[in-house]
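1. Turn this into a structure:
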Amino acid sequence: MSATALNRVVLIGGSEQDGLALSAILDGWAEEFEQFSSEDWLAATVFPETVGAILIAVDDSAESALACCATLKDGPSTAGLPVAILSRGTPDRALRLLSLRAGADDVFSLDDDDAVIGARTAALLRLKTLQDEVAPNQLEATGADEALHVLIFAEEANARKSLMKILQTVATATATDNPQDILFRAARSDYDLIIVHGGANADAAFRLCGQLRCVPANRFVPLLALFEREAWLPSERLSCRTADDCLIWPASSEELTLRVLLQARRKRFLTALERSLGDVVPSGQALDPETGLSDKVAFAALLQRAQRYVQRVEEPLHLGLFQLSGMFDHAGVERTVTAIRAHLAGRDVASRLDDGIFAVLMPDRKPQEAQALVEAMRQDMLQGFQSLRGRYFAGQAASRRHDMPMLDVRVVVKDIAQHKFTG
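-> Next comes the predicted model:
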C-alpha cells in the first residue's frame, strides 16, 4: 500500500471477483484501489489522509456494513471520508434509509453499469478533494440551511412532472423543455444543481451538459444527466465527463433524491472554494464570450501576476499549452473547450490564446499531476474530434467540398517561473 496516493479507493468486504471488477472499472478514475475483508476493515484507515473514498459491500447481511459505516463516520480521523454502501441488486428503500442514518454519502449496486459505478465513485472522489481544499469555517457563509434550487431540462412533459414531484420535498425546482431556455436561465440565476433528462438520446444530454459547462456562471454548478439504459452506447461513454454524475432513468425516487443531496453537498464546498480564491486567481476575471474561458488579455495579465507570485514564494506553478492543427468550426471549438473544462478543478484557469492554441494554468498541481491532467485533456480532444469526423463523413457522403476534420494535438507543460509572458 502506498501512503502517498491521495486518490485511493478502498473496498471493504465483497468477493475477490468484486474487487477485480471494481479495480478494472475504476482504472483511470482512482490512483490506487485496495480491498480489505469485512473483519479487517480497520486496516483500510491506517492512512486516512490518503483515502479518497470508501466503498462498503453488503455481504451476507446489511448490519455489518451499516455498523462499519457508522463507526467510520463517528471516528475523528475518518468522519470526513466519503462512504458508499454497495449492495447486490437494486438497493431497496429500507437499505437506503438505514444507510443515510448511518452517515453514508451514497448507495448503489455492484450490478450497475460499469460507467455508472465509475461516475458515482468519481463524484465521491471529487467531494473529498473539495473537502480537503475548504476550511470548515469557510462553509458557514454558503447558505447550507437554505432551500436547494434545481433547474430541470426534459423534453417529455411526463418526465418534467415526475422529476418536479420527486424533488418537491428537498428542493425548489424549475423545469423547461427548451435547450435555449435552460442555457438562458443557467446564465442568469444561481442554481445548486442542473438536471438534464435525455431520455432515449444520451448523446444529446451530454452535449447539452457540455454547453452548460461552457456557461461562465455554471463552472461550479453540478450537472446530473439522466437517460435510458439502452440509450448509452459504449462508444459514447467517455462523454459522461461533461456531467458530474449520471443516472439510468427511470429509477426510484430515493435514488434520485440521494444523488441530488450528494451533489448539493459538493456544490456547498464548491461555493466555499470559489469564495476563498486567493491572490493567484482573482475573481471577476474577463471571459471570452465564445468559449467561456478566460479572456486572453486577462489571462496574460494573470500569468504575469502568477509569475511574480512564484518568484516570491519560490514554488513551481505549471502551465499546460495545447497547439491544435486541423480544421476548426464552432463544433470543433466546442468539443475542444468541453475537453478542457471537463478536467478543470479548484483554481485551474484556461484560455484560448489564438486559433488552435489553448493554455491551462494549474496553480495547485504538482508536476506529475499537471502532466497527467494535460494528457487527459489531450486524449479527450482526440476522441471528441474522432466523433466529429465520423459525423462529417456521414453528413458529406455526397459532397467533398470540405476536407474532413483532422486533429493533431501537441502539448507541453512548463514551469512559468522560467518564462516571460506579455499581453
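2. only C-alpha atoms for contact and neighbour calcs from this point on.
-> Fine.
3. the helices in the stretch 201-350 of the chain, which residues?
-> Along the stretch 201-350 of the chain, counting by DSSP state H, counting those that start in this stretch, helices occupy 202-213, 253-275, 296-313, 330-341.
4. for comparison, sequence B:
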Amino acid sequence: MTARILVVDDIPANVKLLEARLLAEYFDVLTAENGYECLDICSKVSVDVILLDIMMPGMDGFEVCEKLKSNPKTAHIPVVMVTALDQPADRVRGLRAGADDFLTKPVNDMQLMARVKSLVRLKMLSDELKLRAETARSIGLEDHLARAAQAEEVASILLVDGRANSQERIARALRPIADITAMNDPQAAIFEAAEGHFDLIIVNSNFDDYDALRLCSQLRSLERSRFIPVLLVVDQGGESMVVRALELGVNDYILRPVDPNELLVRCLTQLKRKRYNDRLRDSVQQTIELAVTDGLTGLNNRRYLDKHLKLLFDRAIARGRPLSICITDIDRFKSVNDTYGHDAGDEVLKEFAARIRSTVRGADLACRFGGEEFVVIMPDTLPDTAAAIAERLRHVVESQPFQLRQNGTALTITASLGFSSTIGGAESAEQLLKQADRALYEAKHGGRNRVVAAAA
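-> Predicted structure coming up:
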C-alpha cells in the first residue's frame, strides 16, 4: 500500500522515530517541524494521512487540525493526533477539532500502523469518489450536492450489544444525535443491517459466546452494509483486537469504560464522513446517468446506443435469437422549428419521446439517435413483430395532435420508420443499423409517414 504520510512534530527525535516506522512499511514520508509548515505542505502537496503532535510552539495541534478541517481542500485528509497528553478532555478536544484518532505516547507500533493503513484505505476511497464526482461539478451538479448537504435526515444507528446495562448507557449518550436501534443478538443484527437503512453500526465486543470480529467481518462482506461505518467498543488492553478490527475494515474504535463525550464525537465524525461519501456516490451515479441520457427527452443517448447495441447484437448471435432495430424520423421537423421556434421543436421532441415510451415493450430499448431521429432496439423480436411495433408507433404519432404549451397550437406530426433484423443476415451491429437507416431513407423518399423493412 503506497501512500504519503506527513509527520508533524517539533522534536526531531520523535520525527525520526515515526519516519523510520513508516518507511519500514514502504510509506512515502514528509515531515514538518510546526503547524505553519504543515499547512504550507498540505496546500502544495497531496497528503494521505497526517500524524500530528499537539504541543508545538506558535500553533498547537488543535489549532492546526481546526484549520485543516475548515479548508475544503484539506478537510478530508485524515488526522491522527500522536501526543503525550492523556486526559479524556484532551482526547475529546482533539476529536472535536476534527482528528480521526488520538493516540497517547508511547504509541503501540502495531496499533499505529494498523490505524494508518485503515485511514489510507479510507482516504483512497474518498479520493476515488471525489475524482469521479469532478464531472458532476463541471456539469452543474454543485446545487445537487449542496441540497443533499442541507437535507440531511436524523441519523440512524444500529447498536449491537450483548448486555442491557451498557446498551442503555450507549443509547442514552447518542439519543441527542440519532435514532438508536439496539439489539443483543449478533445474527439477528446482520439481517437488520442488511434490511434497514443505517448510518452507523456500533458493535460492543462484550458477548460471552460470540466473536464480535466475526460480526464486523460479515457486515463488511454484505453488499447492503459494506459502506456503513462500524465502530467497535473494546476493553482496555485489547490492542490486538483493535489491530485485527482495523485490518477487517472497522472504521473506528473506543475503549471501555466508554466516555460519553468521546463516544458522541467519534460517532459524529463517522456520520459526517458517511454523508460526505454518500453525496459523492450519488453525484457519481447521476454523472453516469447523465453521460448516457439525452437531457431533453430522458431517453438513452447515442453513446449508450453504440455500446449497448453491440452487446445485444453479440448476445443475440451467440444465443441464436433474433434482434430487430427500428429507426424513426419526425417528418418535416425543420418546418416546426422554422415556423414556431426551437422551443416548440423541443416540445415536439419531448412529446415524441413520450409516445415512443408508451408504445414500445418493457424489454425494448429506446434511444435518441440525434436531432429528430430515434432508435428502438427490440431483442428476441422477429421481423413480423418488429413491423407491427413500428406500425403501432407510426399510428400513435399520427393519431393525436401535438399541443404546444406556449400558444396552444395543435400540430399534426407524422413519422417515417425503417427497420431491420438479424434474420436478414447482418454480420455486425453497425451493419444492422445501416440496413435500418437505408430502410428509413426509402420511407422518407417514398412519401413519408410509413414503415419500410430493410431488404434481406
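5. Report the TM-score for the pair.
-> The TM-score (TM-score structural alignment, normalised by the length of the first structure) is 0.55; 279 aligned residues with a C-alpha RMSD of 3.9 Å.
6. about what we covered before: dump the helices of the stretch 201-350 of the first structure into JSON lines; add mean neighbour count as well.
-> Formatted as JSON lines, the helices of the stretch 201-350 of the first structure follow (neighbours: other C-alpha atoms under 10 Å):
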{"stretch": "helix 202-213", "mean neighbour count": "23"}
{"stretch": "helix 253-275", "mean neighbour count": "20"}
{"stretch": "helix 296-313", "mean neighbour count": "17"}
{"stretch": "helix 330-341", "mean neighbour count": "21"}
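7. Of all those, which one is nearest Gly320 of the first structure?
-> For Gly320 of the first structure, the closest of the helices of the stretch 201-350 of the first structure is helix 330-341, at 10.8 Å, according to C-alpha to C-alpha.
8. so the closest one matches what in the second structure?
-> The counterpart of helix 330-341 of the first structure in the second structure, using TM-score structural alignment, is absent.
9. residues touching the residue nearest the centre of the second structure, list them.
-> What sits nearest the mean C-alpha location of the second structure, by C-alpha atoms, centre = their mean, is Arg281, with 1.7 Å. Arg281 of the second structure makes contact with Leu129, Ala133 under the criterion C-alpha atoms under 8 Å, 6 or more residues apart in numbering.
10. What residue in the first structure is paired with it?
-> Under the alignment (TM-score structural alignment), Arg281 of the second structure pairs with Glu274 of the first structure.
11. that older thread, turn the helices of the stretch 201-350 of the first structure into a markdown table, columns for distance to Val170 of the first structure.
-> Shown next, in a markdown table, are the helices of the stretch 201-350 of the first structure (distance: least, C-alpha to C-alpha, whole Å):
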| stretch | distance to Val170 of the first structure |
| --- | --- |
| helix 202-213 | 23 |
| helix 253-275 | 8 |
| helix 296-313 | 40 |
| helix 330-341 | 29 |
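12. okay, and the top helix by length along the first structure goes to which residues in the second structure?
-> Of all the segments of type helix in the first structure, defined by DSSP state H, the longest one is helix 367-395. Across the second structure, nothing matches helix 367-395 of the first structure (TM-score structural alignment).
13. Quick one: the residues in the second structure that the following helix or strand past that helix pairs up with.
-> For helix 367-395 of the first structure, the following helix or strand on the C-terminal side (DSSP states H and E) is strand 408-415. Strand 408-415 of the first structure lines up with nothing in the second structure when matched by TM-score structural alignment.
14. Now do strand 408-415 of the first structure: which elements does it pack against?
-> Secondary-structure packing of strand 408-415 of the first structure (3 or more C-alpha pairs under 8 Å, 6 or more residues apart in numbering; DSSP states H and E): strand 318-325, helix 367-395.
15. Identify the residue of the second structure aligned to Asn218 of the first structure.
-> Matched to the second structure by TM-score structural alignment, Asn218 of the first structure sits across from Ser225.
16. Asp199 of the second structure versus its match, what's the distance?
-> With distances taken as C-alpha to C-alpha, to the nearest Å, Ser225 of the second structure is found 10 Å from Asp199 of the second structure.
17. Look up how far His445 of the second structure lies from the residue nearest to the centre of the second structure.
-> Distance from Arg281 of the second structure to His445 of the second structure, by C-alpha to C-alpha: 48 Å.
18. Phe27 of the second structure too?
-> To His445 of the second structure, Phe27 of the second structure is 69 Å away according to C-alpha to C-alpha.
19. swap in Thr269 of the second structure?
-> 67 Å.
20. picking that back up, for the helices of the stretch 201-350 of the first structure, which one sits closest to Gly14 of the first structure?
-> For Gly14 of the first structure, the closest of the helices of the stretch 201-350 of the first structure is helix 253-275, at 21.9 Å, according to C-alpha to C-alpha.
21. how big is the offset of the closest one relative to the second structure?
-> Compared with the second structure after fitting, helix 253-275 of the first structure deviates on average by 2.2 Å (mean C-alpha distance after the TM-score superposition for the first structure).
22. who's in contact with the match of Asn218 of the first structure?
-> Ser225 of the second structure makes contact with Ala193, Ala194, Leu219, according to C-alpha under 8 Å, 6+ apart.
23. my guess is the second one meets Arg224, correct?
-> Yes - checked against C-alpha atoms under 8 Å, the pair Ala194 of the second structure and Arg224 is within contact range at 5.2 Å.
24. what about the helices in the stretch 51-200 of the first structure?
-> Using DSSP H, counting those that start in this stretch, helices in the stretch 51-200 of the first structure cover 62-74, 93-101, 114-133, 157-167, 179-188.
25. out of those, nearest to Gly199 of the first structure?
-> Using C-alpha to C-alpha, those put helix 157-167 closest to Gly199 of the first structure, at 8.7 Å.
26. List the buried residues for that closest one?
-> Residues of helix 157-167 of the first structure classed as buried: Ala159, Arg160, Leu163, Met164, Ile166, Leu167 (neighbour count, 16 or more other C-alpha atoms under 10 Å).
27. Now Asp134 of the first structure. Nearest residue, chain neighbours left out?
-> For the record, residue 134 of the first structure is Val, not Asp. Counting by C-alpha to C-alpha, 6 or more residues apart in numbering, Leu273 is the residue found nearest to Val134 of the first structure once chain neighbours are left out, at 5.8 Å.
28. picking up where we left off before, which one of the helices of the stretch 51-200 of the first structure lies nearest to Asp244 of the first structure?
-> Nearest of the helices of the stretch 51-200 of the first structure (C-alpha to C-alpha): helix 114-133, 6.7 Å.
29. Quick check: which helices or strands does that closest one pack against?
-> In terms of contacts (3+ C-alpha pairs under 8 Å, 6+ apart), helix 114-133 of the first structure is packed against helix 16-25, strand 51-57, strand 245-248, helix 253-275.
30. would JSON lines of these with distance to Ala67 of the first structure be doable?
-> Shown next, in JSON lines, are these (distance: least, C-alpha to C-alpha, whole Å):
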{"stretch": "helix 16-25", "distance to Ala67 of the first structure": "21"}
{"stretch": "strand 51-57", "distance to Ala67 of the first structure": "10"}
{"stretch": "strand 245-248", "distance to Ala67 of the first structure": "27"}
{"stretch": "helix 253-275", "distance to Ala67 of the first structure": "20"}
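31. Thanks a lot, catch you later.
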